[in-house]
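*Asks:* next comes the sequence, and after it the predicted model I'd like to discuss.
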Amino acid sequence: MEGTVRKKAMIKEKMINFAPIIGLILVIAVFAILTGGKSISKVNLKIITNQFVMTALVSIGMVYCFSCGALDMSASGSLCISAISGALVGTKTGSFAAMIIVTVLVSLGIALIKGVLAAYLTLPIFIVTIILGALLSAIGLVLLGNETTISVRKMININNMTAINLTFVICFYIVALVIFNYTRIGKGCKLQGGNALASAQAGINAKWNVIVAFLMSGVGIALAAIITILKTKTVTASSGGSIGNDILLAIVLGGMPLTGGSRSKISAALIGAATITILNNGLSICNVSNDMIQIVRGIIFIVVVFITSMTYRTKLLPR
């Protein structure tokens, strides 16, 4: 009897692990059929790759926050401010290096502030980051002043972004994977998200883990901000776009529980980012309006979160 129960549990575990991959394959197959093969054409695959990079970079870093139970809703604002700050410095100094350095430093500075707030405030961090996201967007408008767009075309002479995009994603994924799976930081984040009391009794410094987790997310946002500047060669108040919602959807579709814990995995970022990117792209090719795309995304998110909550039998909101 005990052996049968254990076997069923193992089968269930395997189904849970493979569900995101199966979902990704289904999304690819469905849109390949609906679009008559346009979604998997050579030209469109290149477009998907470039769209996938932004979500993937931020999602990889954000896994650290989610793994320790810190739901960050301010990614869009952080990316926007980082890109605007870097572009402003670049246009004033005429230095490409200064632009990149400032973009990275601003992103890490914002991440550090969020990490300290998450570590030392007793308020739920998702509420704090929602407010912070709105504040960052307002600061972006102030920085722009009377300008609506900052152009850095004179400093950038890059036309093919595919190689840069893939290099950024692959390198960041490898570094994040090694830290997450083979160091005390990653293991501590997962243990903290799974059971805060057990992690404290194990001697894990919860506050330090949260700060490091946000700094890792800051690295992902910094890389995405750099890609934004290089790709568009312009920066506006809407440069962050809907990246925050895409990240949330990507991580959920990638099979990661919002409460974090031992089931957290870096691969969820890539699988989820690919799924949401192909979904958005496929709906666009099918001439679905932006409003309907948002409705479809919302329905999918609710369904996946419901299934996830039933599977893990745990609270969705971070502790």
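*Replies:* Received, thanks.
*Asks:* could you use CA atoms for every contact and neighbour count after this?
*Replies:* Fine.
*Asks:* list the contacts of Thr129.
*Replies:* Asp72, Met73, Ser74, Lys114 (C-alpha atoms under 8 Å, 6 or more residues apart in numbering).
*Asks:* what's the spacing between the last one and Leu57?
*Replies:* Between Lys114 and Leu57 the distance, using C-alpha to C-alpha, to the nearest Å, works out to 18 Å.
*Asks:* the protein: helices as residue ranges?
*Replies:* Applying DSSP state H to the chain gives helices spanning 2-34, 42-67, 75-93, 96-120, 125-144, 162-182, 184-194, 196-201, 206-232, 243-253, 267-285, 290-312.
*Asks:* relative to helix 2-34, how tilted is the last one?
*Replies:* Just to be clear, that refers to helix 290-312. Using axes from the mean of the first three to the mean of the last three C-alpha atoms, to 10 degrees, the inter-axis angle of helix 290-312 relative to helix 2-34 is 170 degrees.
*Asks:* report the buried residues of helix 290-312.
*Replies:* Ile293, Arg297, Phe301, Val304, Val305, Thr308, Ser309 (16 or more other C-alpha atoms under 10 Å).
*Asks:* take this one as well and set it beside the first:
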Amino acid sequence: MLGATDDGRQPESEPRRRERGNGRQPARNGNGRGFPIDVRLLGLAGVLVVLCLIGYITRPETFLTEENFSTMLRLAAAIGVVSVGMTFVIIAGGIDLSVGSMVALSSVWMTTLATQSFGPVVMVLCALLVGLASGLINGVVIAYGKVVPFITTLAMMASARGLAERLSERRTQVVTETGFSDFFRGNVLGIPVLVWMLAAVFVIGWVVLNRTTFGRRTFAIGGNAEAARLSGINVKLHTALVYGIGGLCCGIAAVMVVARTTSGASTNGLFYELDAIAAVVIGGTLLSGGRGSLIGTLIGVLIFTVLNSIFTQNNLDTDIQNIAKGVIIVAAVLLQHTTSARRKGKPRAPGEVNSSQLSGSKS
């Protein structure tokens, strides 16, 4: 065992000594504490600026207008909140394919005539509880039932969407509670309430992920669930809570979708899982878990929102948008694989997946 130096300090580890000798600061771990200047985040910001320039060049009369920016921010708000929850799940080594269906179920349940009769507060609470309960069900089945996250959330995706169709009888439920619409469709200090909601969720999520024991444990479980268990972390309970956070974010997003469309429908949230995973991956969060950044996720959401606006204003079909998203996701995953292989010094098979995603969380 290494002893202390003459002045009582512990000796430097070899990696830190090498980094200091090379004139580099030790690399920060994946939680991104202290809003560090990250080259990847700067690169993402550069991509966002380039896309805005492309939008201005192709549609100079409409792109850089207050109305268009307000529309883009409103559209980004709901998927942004879902992506915050997805970031927690993926950092913990999981995946959630049911987020879109949970948004649909929450939106339908909160807009039934029975729920609306109790007023806007009950409507919001209903959406939050439905989302939270759905997420916790995912987490409990994965953590305690030891079912693969992919299969569990795929089942929830089908079940929640089916229940939403059953409750709504496949009809759009219009919001008749004027107090709800007046508040959530309004502005505060000239900024839409929905954007304030996204900002609040993002700030709270960042603090929880980077400034609390819960966040540190989330990174630890995603990095190595077995090592986290041996260190005393209740991996099963923590995994269930992480999926609960994802579900709660879906409930919040449902409120935002209903506010924007003034209706609840079983078709709400379609492809939200694709959009959220794309934003998270583009933002630099590893699909294998253990490393990620909410700042990167937020920039990823804005990148896809601006991209969609460019496609829409140039009258490009939605299928082209989906193709572009798929290509971007694959490119981002390949980049992650290459970077990870270089960091570890040995290549990983392109199709290899983190063991925690295949077997569920260990405890």
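*Replies:* Right, received. Where do you want to start? Predicted model, so just to flag it, every value in this text is computed and none were measured.
*Asks:* TM-score them against each other, please.
*Replies:* TM-score of the superposed chains, computed with TM-score structural alignment, normalised by the length of structure 1, equals 0.90; 316 aligned residues with a C-alpha RMSD of 2.5 Å.
*Asks:* just checking, which of the contacts of Thr129 of structure 1 belong to strands?
*Replies:* Cross-referencing the contacts of Thr129 of structure 1 against strands under DSSP state E gives no overlap.
*Asks:* and the residue nearest the centre of structure 2?
*Replies:* Compute the mean C-alpha point of structure 2, and by C-alpha atoms, centre = their mean the closest residue is Ser83, 2.1 Å away.
*Asks:* now Ala45 of structure 2, nearest residue through space, not along the chain?
*Replies:* Once flanking residues are discounted, Ala45 of structure 2 sits nearest to Ile299: 6.9 Å by C-alpha to C-alpha, 6 or more residues apart in numbering.
*Asks:* and the one you found, how far from Val208 of structure 2?
*Replies:* 19 Å.
*Asks:* now do Val81 of structure 2
*Replies:* The value you get for Val81 of structure 2 to Val208 of structure 2, if C-alpha to C-alpha is used, is 15 Å.
*Asks:* so the two - more neighbours on which side?
*Replies:* More neighbours surround Val81 than the other of Val81 of structure 2 and Val208, with 29 against 15 (other C-alpha atoms under 10 Å).
*Asks:* you'd agree the more buried one is up against Val203?
*Replies:* No - Val81 of structure 2 is not in contact with Val203 according to C-alpha atoms under 8 Å; the separation is 11.0 Å.
*Asks:* now for the contacts of Thr129 of structure 1, which pair is the farthest apart?
*Replies:* Met73 and Lys114 (10.7 Å; C-alpha to C-alpha).
*Asks:* so stretch 295-305 of structure 1 matches what in structure 2?
*Replies:* Under TM-score structural alignment, the counterpart of stretch 295-305 of structure 1 in structure 2 spans residues 323-333.
*Asks:* what's the mean deviation for the matching stretch versus structure 1?
*Replies:* Per the superposition on structure 1, stretch 323-333 of structure 2 and its aligned residues are separated by 1.4 Å on average (mean C-alpha distance after the TM-score superposition for structure 1).
*Asks:* show me what Ser67 of structure 1 aligns to in structure 2.
*Replies:* So, by TM-score structural alignment, Ser67 of structure 1 is matched to Ile91.
*Asks:* what sits closest to its match if chain neighbours are left out?
*Replies:* Ile91 of structure 2's closest residue in space is Gly289 (C-alpha to C-alpha, 6+ apart), at 4.3 Å.
*Asks:* which residue in structure 1 lines up with the one you found?
*Replies:* Aligning on TM-score structural alignment places Gly289 of structure 2 opposite Gly260 in structure 1.
*Asks:* against Gly36 of structure 1, how distant is that match?
*Replies:* Distance of Gly260 of structure 1 to Gly36 of structure 1, given as C-alpha to C-alpha: 39 Å.
*Asks:* about what we covered before: contacts made by the match of stretch 295-305 of structure 1 with the rest, please.
*Replies:* With contacts defined as C-alpha under 8 Å, 6+ apart, stretch 323-333 of structure 2 is touched by Asp275, Ala278, Val281, Ile282, Leu287, Phe304.
*Asks:* one more pass at 7 Å, please.
*Replies:* Applying C-alpha atoms under 7 Å, 6 or more residues apart in numbering, the external contacts of stretch 323-333 of structure 2 come out as Ala278, Val281, Ile282.
*Asks:* swap in stretch 279-293 of structure 2?
*Replies:* For stretch 279-293 of structure 2, the external contacting residues (C-alpha under 7 Å, 6+ apart) are 30-32, 83, 87, 90-93, 219-223, 296-297, 299-301, 329, 332, 336, 353-354.
*Asks:* what subset of the residues you listed is buried?
*Replies:* 30-32, 83, 87, 90-93, 219-223, 296-297, 299-301, 329, 332, 336.
*Asks:* for the match of Ser67 of structure 1, list the residues it contacts.
*Replies:* Counting by C-alpha under 7 Å, 6+ apart, Ile91 of structure 2 makes contact with Thr218, Phe219, Gly222, Thr285, Gly289, Gly290, Arg291, Gly292.
*Asks:* hmm, try it at 10 Å
*Replies:* Taking C-alpha atoms under 10 Å, 6 or more residues apart in numbering as the contact definition, Ile91 of structure 2 lies against 30-31, 209, 215, 218-223, 242, 280, 285-293.
*Asks:* can you tell me how far it is from Pro15 of structure 2?
*Replies:* To Pro15 of structure 2, Ile91 of structure 2 is 25 Å away according to C-alpha to C-alpha.
*Asks:* go on, Ser98 of structure 2?
*Replies:* 41 Å.
*Asks:* neighbour count winner among the two?
*Replies:* More neighbours surround Ser98 than the other of Ser98 of structure 2 and Pro15, with 29 against 10 (other C-alpha under 10 Å).
*Asks:* so how many other residues sit close to the closest residue to the more buried one other than its chain neighbours?
*Replies:* Spatially, and ignoring its direct neighbours in sequence, Ser98 of structure 2 is nearest to Met157 (4.0 Å; C-alpha to C-alpha, 6+ apart). A count of nearby residues for Met157 of structure 2, using other C-alpha under 10 Å, gives 19.
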